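[1] I would like the atomic coordinates for the input below:
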Amino acid sequence: MLKHVQVRSSSSLLRPGGQKADTLSINSNMSFCSLHEPALSSRSSSYTSLNETQSSTGSASVPAAPPTTTVKVYTRCLRPDLEYKTMSVKYTTTCRDLVDQLLNKYRMKHRDPNLFFLTMEVATRSTGTAVRTILVLDDDSCPAQLQACYPRADSKFTVRMRHGGLVKVYDSVLMAESQYKSLLVSDRTSVDQLVQLLLTCYKSNESVHNYSLYEVCRTTSFERKLHADDRPLAIQQEWSSLAEYSFVLMKRPPGTPRSGRDFPLRRSFLQWSRNRELASWSGREISVIEERRSKSHRSPSLSLAPARKEGEKSFYI
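    Modelled structure (predicted):
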């Protein structure tokens, strides 16, 4: 920093005795020079070090990654040739997440995750003998947290399989050469999850929202779009014949709503149509049907319904 000082004398003021008083006015002009200013570079270095200190302090405030641990899971249900698999999981990893990781490890992405669940075998010691108890874990349970409550030698995690059924879906919309695909799914698997399994089998990255699943009856030329929360296996179990009814995957036209039905969710067409037709009949017709059913000792079927009037619509969405 260069400092220029100018000194001026002024005689405008008089002393008490009549003499002029000299006054000094100091005009200081400050100019900065980057070549001859060692103090500026020191300030810059101090500012830089201060920023580094603040950045290091800020990085220390970022929350650390959650700790991980290892969990030994017995997977004979998935791979009979492998007894167990040691997985590195977080304390927030749920049983559903762990099942998904195991399916990815074993390259079984086409398997339905709802078919599998985890159990925890716990050994409790009382009166000198070890009593082993098997606990069925929910999908939201965290195995790492449960393992921390017991010694490793006294706890054992095992993958088990639920009961399911085969569902045949005509999926030529995904691949023209394919007629249908049969998948083993759980009774809790929804329509969206079934569509996602089909997309995974064909290694497609499309969204499930681009497709809809329909329940089709060949004999009555009827088809119904299923809701995303419907259970295909539960609907299939209510069919009178697998040869008449089937599931068909269709491309959803853009801009159309995913659901717009005039009947309750999670209900097959058989039960819904039966109740709707019974509500339209008179009391005498219902009594006649009940009398026929008591004589034949057969459950009511759609054949007891009155003939469809000409021009009546049979297409419901």
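[2] make it CA atoms for all contacts and neighbour counts henceforth
    Will do.
[3] Can you classify the closest residue to C201 other than its chain neighbours by secondary structure?
    Nearest residue to C201, sequence neighbours excluded (Cα to Cα, 6 or more residues apart in numbering): H110, at 5.6 Å. Secondary structure for H110, judged by DSSP: H, G, I helix; E, B strand; the rest coil, is coil.
[4] Before we compare anything, build this one as well:
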Amino acid sequence: MLKHVHFSSSSLVPYRCKTPTRDNVSLSSALSFGSSVGPELMSSWSSSTSSLQEMSSPTEPPKVMLKIYTRVLCADMEYKTLCITRDTTSKEVVRVLLNKFRMKHRDPNLFYLTMEVWMRKTGIPIRSLMVLDDESRPAELQACHPIGETKQRISLRPLCRFILQMRRGGLVKIYDGCLMAESLYKSLLVSDRTTVEELIQLILHCYNSKERPNLFSLYEVCTSKHYERKLHPNDYPIFIQNAWPDPKHFAFHLRKDMIGYQKRKESLESQSSLCFRLYV
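    Have a look, this model is predicted:
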């Protein structure tokens, strides 16, 4: 059964239209309107639709604020706050801190992170100090700390904090006249886990050089027996230095690897000749 509803024509004069229209909003399309929708409404709807699309678009991983106490780097600065992700490792945090303090020439293997946790059990505050390895993720460790214990602060000390610590290292003297003729040698404090390749990278950082470490080689030179040997990139200079019978007759010399330079030169020449042939 169809019911007919009649309205007075005088009451509908301001909204009278000659042809019936219908406003449609299609669920399959982003936006669909009938002819009766005004431009202001359409622009407002489109702007809200675009903001919804931006919110739904994939974004970067969420950031986490991490406070690290860095008195070992700078006595005047108690802590440094970093913005990291949950996947950031302790080794990466150390490198970021050295860059923040403009200490690229410092050996990152000398530093490590510790996590200090305060807990209250049976009314007695207990301090626990954990040494974090290079692959640990401080942001995840910070998120795992129990939230319910935040009200039980002990002497206004944070329940969880990260402290940068420094390992003991050894002083290594490297004769680096190949980088600068005026320079006789460089003395660097490095860790016993630092390799020859990492040591060369530190020397290049001292001169702000952009060259690659594999273009250089480190040699062990003995002045008393008049011999020298080229060290492998994965050797440990501290272990080699500790095995010297008399350090006065031994030294490390940095030299340019002529074989590596020759290969790089041939590669650049082949690339340039190829570009020239393509251009011609």
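[5] So after superposing, what's the score?
    For these two chains in superposition, a TM-score of 0.69 is obtained (TM-score structural alignment, normalised by the length of the second structure); 211 aligned residues with a Cα RMSD of 2.7 Å.
[6] hang on, the earlier thing: alignment lookup: the residue nearest to C201 of the first structure to the second structure.
    Matched to the second structure by TM-score structural alignment, H110 of the first structure sits across from H105.
[7] Its match: what's it in contact with?
    H105 of the second structure sits next to L202, I203, H205, C206 when contact means Cα atoms under 8 Å, 6 or more residues apart in numbering.
[8] between those, which is nearest H253 of the second structure?
    Ranked by distance to H253 of the second structure (Cα to Cα), those are led by I203 at 11.8 Å.
[9] who's in contact with that closest one?
    The contact partners of I203 of the second structure, taken as Cα under 8 Å, 6+ apart, are H105, K186.
[10] Against V131 of the second structure, how distant is it?
    29 Å (Cα to Cα, to the nearest Å).
[11] same check, this time on L199 of the second structure
    25 Å.
[12] Tell me, how many residues neighbour I147 of the second structure?
    I147 of the second structure: 9 surrounding residues under other Cα atoms under 10 Å.
[13] Residue nearest the middle of the second structure, spatially speaking?
    For the second structure, the residue nearest the mean C-alpha position is E92 (5.5 Å; Cα atoms, centre = their mean).
[14] Next, the residue in the first structure that that residue lines up against: secondary structure please.
    Taking TM-score structural alignment, the alignment pairs E92 of the second structure with D97 from the first structure. Following three-state DSSP, D97 of the first structure is assigned to helix.
[15] between L199 and V131 of the second structure, which one's more packed in?
    Set side by side, L199 of the second structure and V131 show more neighbours around L199, with 24 against 14, by other Cα under 10 Å.
[16] any idea what that one aligns with in the first structure?
    By TM-score structural alignment, L199 of the second structure lines up with L194 in the first structure.
[17] which residues touch that match?
    When contacts are taken as Cα under 8 Å, 6+ apart, L194 of the first structure is in contact with V185.
[18] What helix or strand is it located in?
    Element membership of L194 of the first structure [criterion: DSSP states H and E] is helix 191-201.
[19] Mean per-residue distance, that helix versus the second structure.
    Its aligned residues in the second structure lie a mean 0.3 Å from helix 191-201 of the first structure after superposition (mean Cα distance after the TM-score superposition for the first structure).
[20] What is the aligned counterpart of P245 of the second structure in the first structure?
    Looks like P245 of the second structure aligns to S240 there (TM-score structural alignment).
[21] Please look at R188 of the first structure and I235 and confirm they touch.
    No - assessed by Cα atoms under 8 Å, R188 of the first structure is found out of contact with I235, at 11.3 Å.
[22] Please report how far D138 of the first structure lies from F116 of the first structure.
    In terms of Cα to Cα, D138 of the first structure sits 11 Å off from F116 of the first structure.
[23] And for N205 of the first structure?
    Distance from N205 of the first structure to F116 of the first structure, by Cα to Cα: 24 Å.
[24] neighbour count winner among the two?
    Under the criterion of other Cα under 10 Å, the comparison of N205 of the first structure against F116 puts F116 first, with 20 against 9.
[25] excluding its backbone neighbours, what's nearest the more buried one?
    M161 (4.5 Å).
[26] since we're on the one you found, how many residues are nearby?
    14.
[27] contacting residues around it?
    M161 of the first structure neighbours (Cα under 8 Å, 6+ apart): C77, L115, F116, F117.
[28] Matching it against the second structure, which residue comes up?
    M161 of the first structure maps onto M166 in the second structure, by TM-score structural alignment.
[29] Look up how far S47 of the second structure lies from that match.
    Separation of M166 of the second structure from S47 of the second structure (Cα to Cα): 54 Å.
[30] do A243 of the second structure as well
    72 Å.
[31] And V64 of the second structure, by the same measure?
    Relative to S47 of the second structure, V64 of the second structure is positioned 31 Å away (Cα to Cα).
[32] Looking at the two, which has the bigger crowd around it?
    Comparing V64 of the second structure with S47 by other Cα under 10 Å, the one with more neighbours is V64, at 16 against 11.
[33] so what corresponds to the more buried one in the first structure?
    Applying TM-score structural alignment, one finds that V64 of the second structure aligns to T69 in the first structure.
[34] How about the contacts made by its match?
    Residues in contact with T69 of the first structure (Cα under 8 Å, 6+ apart) are S88, V89, K90, Y91, A144.
[35] just checking, what packs against the host helix or strand of the first one?
    So that's S88 of the first structure. Taking DSSP H and E as the criterion, S88 of the first structure maps to strand 84-90. Strand 84-90 of the first structure sits against strand 68-74, with contacts defined as 3 or more Cα pairs under 8 Å, 6 or more residues apart in numbering; DSSP states H and E.
[36] By how much does the strand it packs on deviate from the second structure on average?
    Superposing on the second structure and averaging over aligned pairs (mean Cα distance after the TM-score superposition for the first structure), strand 68-74 of the first structure comes out at 0.9 Å.
[37] For that strand, buried residues please.
    Buried residues in strand 68-74 of the first structure, defined by neighbour count with 16 or more other Cα atoms under 10 Å: V71, V73, Y74.
[38] And the strands in the stretch 1-150 of the first structure?
    Here the stretch 1-150 of the first structure has its strands, by DSSP state E, counting those that start in this stretch, at 2-14, 20-31, 68-74, 84-90, 116-126, 129-136.
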